[in-house]
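[1] sequence first, predicted coordinates after that:
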Amino acid sequence: MKQMKFLGLALVAIFATGILFSSCDNNDDEVNKTPHVKINFNTVTTPMTVTDRLKSAMEAKELAFTSGFITLREIQFEVETDNDSIEVEFELEINTQIDFATGETNPDISFVEIPAGTYNEFEVEIELQDEGDSPSMVLDGAYIDANGTSHPVRFEFNSGETFQIEQEGIIVFTTNTSALTHITIDPTAWFAEVTNEMLTNADKIDGVIVISETQNTDIFEIAADGLDFSSEVEIEID
């Protein structure tokens, strides 16, 4: 079932805008261009600290996700003025995968045009694919236990969720302006409430701690709830 979720620590968008200048020789021939937004996905692969609430920090261990994929069905941009709303939508003809190790997408969905204007709200919605039995998100990593032993971990998420991030306040897009959008995907936010005890006692499939709707569901529910945090967006204008 599809749900709307707001990602804060999970998805953080940073918009950096600046005027695009051509060479002096081409100034007379320069045609005003529609503003466009370039999309970069930043995936966080650094380890997070895992500890038990009743134990000391000396016993804290690590959990990290370093590879995998996230399959998108649609990305939608919407900008609003005081009088109306202009909606810009990506209609992806095929599912688009984000390589979690690199942040690159296949096929490329790196930019979208935004009509020039002054807006008081900027919103981005990302919808995961929900067709078939294959998970829309699979992240692979490792958990290091109290003895320093590394255990393979796989997080599987299979739902057509729609994630939303938004920014309110005056945002100006002028002709020949380029906006850079960094969407940061940080699994450490989703697993912030998971403890060493949970991971140490987790069931394994062929030596792998699989966290999904059917395996280690206590950990999965914490991670899924972590996707509900309110969003945070920063816009930097050059």
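    Nice, thanks for sending it over.
[2] all contacts plus neighbour counts: C-alpha atoms, from now on.
    Noted.
[3] what segments of the protein are helices?
    Along the chain, the stretches classed as helices by DSSP state H are 187-190, 196-200, 217-226.
[4] how far is the first one from where the chain is centred?
    It stands for helix 187-190. Centroid separation between helix 187-190 and its chain, computed with CA atoms, centre = their mean, to the nearest Å, is 11 Å.
[5] and the comparison structure, right after this:
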Amino acid sequence: MAAIVLAGFSFTSCEKDDDNNPNGNITLKVNTTSTSSVNLKSSVAANDLVFNSGTITIREVVFDGEVGVNSVSRTISQIADINYATGTVSPGVVIEVPAGDYTGVNLGIELQDDGSDPSVVIEGTYTNSSEEITPIRFEFNSGEVFEANAASVTIEAGSDLVGKITFDAISWFSTVTPDELDNATLTEGTIIVSETKNSDIFDKVADRLDVDTQAVFE
């Protein structure tokens, strides 16, 4: 698994924030599947899928919570690229908030959706039952929002609270069958799964993004 720590953007706050409190940090971490493979939904063990490169582009990170009688909100509007293979992020992000005992906490991460370029591009290979290897590329362009929620969280001064998002492209493809990939249309020798190419497979994968992208506080 590749782990990503985002660090270092400016923030904005709402008027209710108590900025006289000592501050703590919300550190965002992202886990991704790397060179791991998994069998597809099939009894044919030879069929497998590997994703080992790509980019996920985010545009905004939002923190909301209640501390005492005050509401705290931080919004970071900044485009950042998550390298799916190496776990690097450019640039990195830390959200600074007043320390305290929070309730109703939400951390949201929104994908970039401006323009025609996909916000998610994940690349790898598909090996069929004859052990033939074909490149595969998944493209997704939407302002999808992934969230971590907690009923209560304590943020200590000078300490980090981790909001961890797991992007698992292998699980996104878990309902796709080997037959579907065996019969997929190739574009210059590559299986491209997007809204306009192999759209039946794309619909299955896109439906799994919310289900198999997990977010938790640690």
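    Nice, I can see it. It should be emphasised that the depicted structure is a prediction, and the values quoted were computed from it without experimental measurement.
[6] deepest of the helices of structure 1, which one?
    helix 187-190 (a mean of 22; mean count of other CA atoms under 10 Å).
[7] circling back: which one of the helices of structure 1 lies nearest to P135 of structure 1?
    Comparing the helices of structure 1 against P135 of structure 1 with CA to CA, the closest turns out to be helix 217-226 (13.6 Å).
[8] how far away is the residue lying closest to T177 of structure 2 once chain neighbours are set aside from N52 of structure 2?
    The shortest distance from T177 of structure 2 to any non-neighbouring residue, by CA to CA, 6 or more residues apart in numbering, is to K41 (5.3 Å). Separation of K41 of structure 2 from N52 of structure 2 (CA to CA, to the nearest Å) stands at 20 Å.
[9] related to what we said a few turns ago, S159 of structure 1: which of the helices of structure 1 is closest?
    helix 217-226 (10.6 Å).
[10] which part of structure 2 matches that closest one?
    On structure 2, the counterpart of helix 217-226 of structure 1 by TM-score structural alignment is residues 199-208.
[11] follow-up on the earlier one: any chance of CSV for the helices of structure 1, columns distance to F155 of structure 1?
    Below are these laid out as CSV (distance: least, CA to CA, whole Å):
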stretch, distance to F155 of structure 1
helix 187-190, 10
helix 196-200, 12
helix 217-226, 8
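[12] ok, D101 of structure 2 - contacts?
    D101 of structure 2 makes contact with 67-68, 152-155 under the criterion CA atoms under 8 Å, 6 or more residues apart in numbering.
[13] switch to 10 Å and redo it
    65-68, 152-156 (CA atoms under 10 Å, 6 or more residues apart in numbering).
[14] with structure 2 superposed, average distance for the lengthiest strand in structure 1?
    Identified as the longest strand of structure 1 according to DSSP state E is strand 61-80. By mean CA distance after the TM-score superposition for structure 1, the fitted strand 61-80 of structure 1 averages 1.1 Å away from its aligned residues in structure 2.
[15] onto which residues of structure 2 does that strand map?
    Going by TM-score structural alignment, strand 61-80 of structure 1 sits over residues 47-66 in structure 2.
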